[in-house]
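Asker: please find the sequence and the predicted model below.
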Amino acid sequence: MTKKAYITSNSSPSLGERWLFAGLLTIVAAAPLPLGSNRPLPMAILCLCSGFLLICWALLWRFKQTSFHAHSKTIRWALYGYGIVCLWIAVQWAPIMPAALTDPVRQSAADILKTGIDTRLSVNPNATLTGLMHLLVYGGVFWLSFQLTRASERAWIAIQAIAWIGTTYALYGIAVYIAGNDWVTIYPKWTYRESLTSTFVNRNSYATFAGLTLLAAIAVFTRHMVPFFAMKHPLRSKIVLIVEEVVAKAAFKTLGVISIAIALLLSASRGGVGSTIVGLLALAIIYMARKKLNLRQISGLLSAAIIAAVIVYSVGGNHLSKRLPDDLVQSNLEVRTDIYALVWEAIKTSPWKGTGFGTFEDVFPAYRQGDESSLILWDKAHNTYLENALELGLPAVILLNLSIALIAFQCLRGALTRKRDRIIPAAGAAATALIGLHSLVDFSLQIPAISILYACLMGIAVSQSWSQRKT
């Protein structure tokens, strides 16, 4: 028992707990299938399934049928912050506000129609309630993965499952791409016809999903290969053994890393690829921080990484390279800069209480009068921080992001202090770097399948961020 974490252990996992773990992985695996679950019906199904699993976990815990029950003081402030934000969203939705604090549009409509005013902070209560449902699902997935992966063996099963989920969707996307790239699941592809998007509509969304699963695949691959790098053999013999392992015995793990990387490049998402590179660099730096490597070892690792990158890029990087010098980049940047400025002006009209979670599409058009691109639908701000600030208000968005940062910090601390399985919390910190950077230029976290994957990965990483010996 430690002052930082309370974990009770009963015995080996019960049958109910094993089914619960399988159900969690099934949610993560199934979420990308119906267009990233970015549609009402699949998201409602995910909500029901995650709620059912939470109820089952609560019953198992109540009757002491869980092998581990973990709640960490280290992340309690993050959990409190998340809970407060959810409560604030419920307040935005609920018709309990004084008329003077409600949305002025509602007040004007009530005056014109000569009816009573619906006293809510949100300009679209249904959208706000839907947004709250999404956030609760993500929190539920995080909690389940946090509770169910305290055992190292099960944590690695979950990380391997994420890697194979990413590999499966990557291979599917590559197959569709080679076959003509005409379909996205059962629908004729209506956009991004030149880019691999697997089961997602948007190439940036798939690129983020692929980047997260690539981190998991590399974690699995690294765990398998570390003993070979640590062998005290002549360099030539070590290279032969490593190549044999990569090509033969660990072929499926190698296939996972390469297929996800190729699919990522074929997505041609500049933001997605760039954010993934930052995530991979963060993973390497965090994981290697405590290792005392000599110049020869560093040179060998860099050479292997460069060779792998050249091979992958030669296969899947052609389309991306064509987009890098795109003349539209500058104009697109200018348009986004203008949009960001308009969003900031909108934030200043209601900086404390927001317009209601999930209401950006309803609110933003009112601020685009006279904008040259006003005929283009901007249902997302392409900057998650600004969009959430407009919807939630500045205090709530700061609290939400601070909660995520605290969880990421716990992962970073675990990666720097643990002796075994350090790469799992390192992957969590790297995933946050990837997601955090990409959220500056896009809206991937607003795609349910990506948020569910990220929540699951972070739950595993946090659960493995302190030593098993401190149980």
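Answerer: Right, received. Where do you want to start?
Asker: hey, let's count contacts and neighbours off CA atoms from now on
Answerer: OK.
Asker: residues near Y187, how many?
Answerer: Y187 sits with 10 neighbouring residues when counted by other CA atoms under 10 Å.
Asker: can you check R270 too?
Answerer: Around R270 there are 17 other residues, counting by other CA under 10 Å.
Asker: and it, how far from D326?
Answerer: Taking CA to CA, to the nearest Å as the measure, R270 falls 11 Å from D326.
Asker: got it, and A341?
Answerer: Distance of A341 to D326, given as CA to CA: 24 Å.
Asker: okay, the two: which has more neighbours?
Answerer: A341 (13 against 10).
Asker: in three-state terms, label that one for me.
Answerer: Using DSSP: H, G, I helix; E, B strand; the rest coil, the secondary structure recorded for A341 is helix.
Asker: if I pick L53, what's in contact with it?
Answerer: By CA atoms under 8 Å, 6 or more residues apart in numbering, L53 lies in contact with L20, G23, L24.
Asker: among these, which one lies nearest to A110?
Answerer: Of all the contacts of L53, A110 sits closest to L24, with 45.7 Å by CA to CA.
Asker: check which helix or strand covers the closest one.
Answerer: Using DSSP states H and E, L24 sits within helix 15-30.
Asker: tell me the helix or strand right after that helix.
Answerer: Of the helices and strands lying after helix 15-30 in sequence (DSSP H and E), the nearest is helix 40-62.
Asker: what helix or strand is the closest residue to S145 other than its chain neighbours on?
Answerer: For S145, ignoring the flanking residues on the chain, the nearest one in space by CA to CA, 6 or more residues apart in numbering is G459 at 4.9 Å. Taking DSSP H and E as the criterion, G459 maps to helix 448-463.
Asker: go on, H69?
Answerer: Applying DSSP H and E as the criterion places H69 in strand 68-72.
Asker: what sits up against the helix or strand following that strand?
Answerer: Using DSSP H and E, the helix or strand that follows strand 68-72 in sequence is helix 76-93. Identification of contacts with helix 76-93 by CA under 8 Å, 6+ apart yields 120-122, 125-126, 128-129, 132, 135-136, 356-357, 392, 396, 399-400, 402-404, 406-407.
Asker: next one: stretch 101-115
Answerer: With contact meaning CA under 8 Å, 6+ apart, stretch 101-115 is reached by A99, G116, I117, D118, T119, R120, L121, S122, V123, T355.
Asker: want to compare, so here's the second one:
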Amino acid sequence: MKTISRTIPVVFFLLSFGIVLLTDGGVYPSSLAVAVIFMALALAVAGLLEGLHRETSGLFGFVLVLWLVLIAWTSFQALSLPSGLFANPAWLSLREAGIEAPGRISVVPGDTIASLLPISLPFMTLLAALLLFRSDRQVESALQVFALCGGAFAVFAIVQSVLFPHTLMFAPKTHYIGNLTAPFVNRNTAATFYGLVAVASIVSFALAAASSAHRRGRSSDRQMPRRAWVLLLMALAAVVALALTRSRGGVAASFLGCGALLVTLAIHFAGKKTSLPMQSAGRKAWGRQAALALVTLAVVLVVGSLVFARAILRAEVQAIDEGRLCIIPGIWQAIRDNFILGIGSGSFRFYFPAYRDPDCGLAATWFKAHNFYLDAMLALGFLVSVAMFVAIAAMLLRVYGTGLRRRKSKKPVVLGGIAAILLVALHSFPDFSLQVPGFAMSFALFLGLTATISLNSTDRRSIRNL
């Protein structure tokens, strides 16, 4: 019965992920709705059958409260209040045209309500991950599966990009021809995703290598486990896929995140001392691991500099067509005009044209701000969004600070979580990957796994061979 009670929510969890990743990242309302239903079932069944995990109950409560607050505020923005209270001035234009319509904070209340689905999916994923993956062994197995599946996606995307450049997954490709984007439509989202996969693969490889070094200290076995080599290949596949996206921001953010992870891992392993017999041999083993990490870092630096140099060249060539910097003053003006209440999630593409500078060009429609932070400030209001950012930052500092202090043997996982946050936080300045459901739930899963390791009180070895 225990196995069945765990299998059912995990199946729902995987079905939700599969639907999203096989439908261009869940950008279609129908597939997104089905994915939300499956994730809700996973969360409900896991909560009823498993209950809260003692170590992560505080984080679970924080995420739940934050999610409910966002739902309540977003719903309030779409409400029709008496006498047009708090209504956005945009509704006055309808009255001036002789059209009677109840005023609301949101300028497009239907889209604001619909935005509750993409908002909810990553929160539900994080909550479900905290319920489903509790022990160190479960988390490490889930991390390895995440890395292997992400690497498999990278291999598929590389083959498809090279052999079938006009195909995206299982349908004709109409955007970003010549750039690797699978399983997403946008190359920038794909770049952030494969950067996250690279982080997960590096962390899983580090755990496998550490476990192998520990076993080598107790026996004559000198073989690196096969799964470690497979995970290393998955990391390399993710890096190749990342390079083929040719995303400037994605490559730069992933380069910094993975580079920081490799440096901190090298320092961690180089300074680690073993309590096993033959300490000198143990130190040599850790020295070899540190040297391997440093060599890997050097390779990443060389490859990354070449790829990033190409991205800079593309930026110089296309700078005249780059409108992201040009529209920022207009977005800031829109934020100032809606400083307290915002305009409602999902309203950007309808509201922003009034603030768009004609000098920025009129060749395209801006559906998002291409800056997650500015988009949130405009949608939710400056005060609400900043309060949310501060609360999230404080919680992340507490969680991963605890992990760095208490989980010495699991430090690679904690460092991986910090590297992923750095990667995504940096790339959220020039892009909107967190607003794509498929990537948002992938990031939420990775946060849930690394946060659980950080907060677990035990510090026992729990590597399981796949």
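Answerer: Happy to help now that I have it. Not measured: the values here are computed from a predicted model.
Asker: including neighbour count and distance to A305 of structure 1, could the contacts of L53 of structure 1 go into a markdown table?
Answerer: Output for those, formatted as a markdown table (neighbours: other CA atoms under 10 Å; distance: CA to CA, whole Å):
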| residue | neighbour count | distance to A305 of structure 1 |
| --- | --- | --- |
| L20 | 20 | 38 |
| G23 | 16 | 36 |
| L24 | 23 | 33 |
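Asker: just give me the neighbour total for the counterpart of E361 of structure 1 in structure 2.
Answerer: Alignment note (TM-score structural alignment): E361 of structure 1 maps to R349 of structure 2. Per other CA under 10 Å, the neighbour tally for R349 of structure 2 reads 13.
Asker: what sits against R349 of structure 2?
Answerer: T365, W366, F367, K368.
Asker: which strand or helix spans the first one?
Answerer: Put plainly, it is T365 of structure 2. Assigned by DSSP H and E, T365 of structure 2 belongs to no helix or strand.
Asker: show me what it aligns to in structure 1.
Answerer: Per TM-score structural alignment, T365 of structure 2 is aligned with L377.
Asker: and the strands in structure 2?
Answerer: 167-168, 171-172 (DSSP state E).
Asker: so the last one matches what in structure 1?
Answerer: Residues 187-188 of structure 1 are where strand 171-172 of structure 2 aligns, taking TM-score structural alignment as the criterion.
Asker: mean per-residue distance, that stretch versus structure 2.
Answerer: Compared with structure 2 after the fit, stretch 187-188 of structure 1 shows a mean deviation of 1.9 Å (mean CA distance after the TM-score superposition for structure 1).
Asker: counterpart of L101 of structure 1 in structure 2?
Answerer: Under TM-score structural alignment, L101 of structure 1 pairs with F86 in structure 2.
Asker: just P42 of structure 1 next, same as before
Answerer: Mapped onto structure 2 by TM-score structural alignment, P42 of structure 1 lines up with S31.
Asker: for K189 of structure 1, give me its contacts.
Answerer: K189 of structure 1 neighbours (CA under 8 Å, 6+ apart): N181, D182, W183.
Asker: quick one: which of these is nearest G279 of structure 1?
Answerer: Closest to G279 of structure 1, out of all of the contacts of K189 of structure 1 and judged by CA to CA, is N181, at 28.0 Å.
Asker: what about the closest one, neighbour count?
Answerer: For N181 of structure 1, using other CA under 10 Å, the count is 20.
Asker: name the nearest residue to it, ignoring sequence neighbours.
Answerer: Nearest non-adjacent residue to N181 of structure 1 (CA to CA, 6+ apart): R193, at 6.3 Å.
Asker: who are the packing partners of the helix ranked longest in structure 2?
Answerer: Across structure 2, the helix with the greatest residue count (assigned by DSSP state H) is helix 279-318. Helix 279-318 of structure 2 sits against helix 187-218, helix 248-270, with contacts defined as 3 or more CA pairs under 8 Å, 6 or more residues apart in numbering; DSSP states H and E.
Asker: if we use 7 Å, what do you get?
Answerer: In terms of contacts (3 or more CA pairs under 7 Å, 6 or more residues apart in numbering; DSSP states H and E), helix 279-318 of structure 2 is packed against helix 248-270.
Asker: these two touch, right, V137 of structure 1 and C47?
Answerer: Yes. Between V137 of structure 1 and C47 there is a contact under CA atoms under 7 Å: 5.7 Å.
Asker: the more surrounded of the two?
Answerer: The residue with more neighbours, out of V137 of structure 1 and C47, is V137; 25 against 20, by other CA under 10 Å.
Asker: R283 of structure 2: how many residues sit nearby?
Answerer: Using other CA under 10 Å: R283 of structure 2 sits among 17 other residues.
Asker: oops, could you answer that again for G211 of structure 1 instead?
Answerer: 28.
Asker: what of V65 of structure 2?
Answerer: V65 of structure 2: 12 surrounding residues under other CA under 10 Å.
Asker: quick one, helices of the stretch 101-250 of structure 1?
Answerer: 104-113, 125-148, 152-178, 203-230, 235-244 (DSSP state H, counting those that start in this stretch).
Asker: A311 of structure 2 versus whatever residue of structure 2 lines up with L328 of structure 1, what's the distance?
Answerer: Using TM-score structural alignment, the partner of L328 of structure 1 in structure 2 is V317. Per CA to CA, V317 of structure 2 is found 10 Å from A311 of structure 2.
Asker: and for P329 of structure 2?
Answerer: Distance of P329 of structure 2 to A311 of structure 2, computed by CA to CA: 25 Å.
Asker: map L342 of structure 1 across to structure 2 for me.
Answerer: For L342 of structure 1, the residue aligned by TM-score structural alignment is G330.
Asker: which residue, neighbours along the chain excluded, lies closest to its match?
Answerer: Leaving out its chain neighbours, the residue that sits closest to G330 of structure 2 by CA to CA, 6+ apart is Y355, at 5.1 Å.
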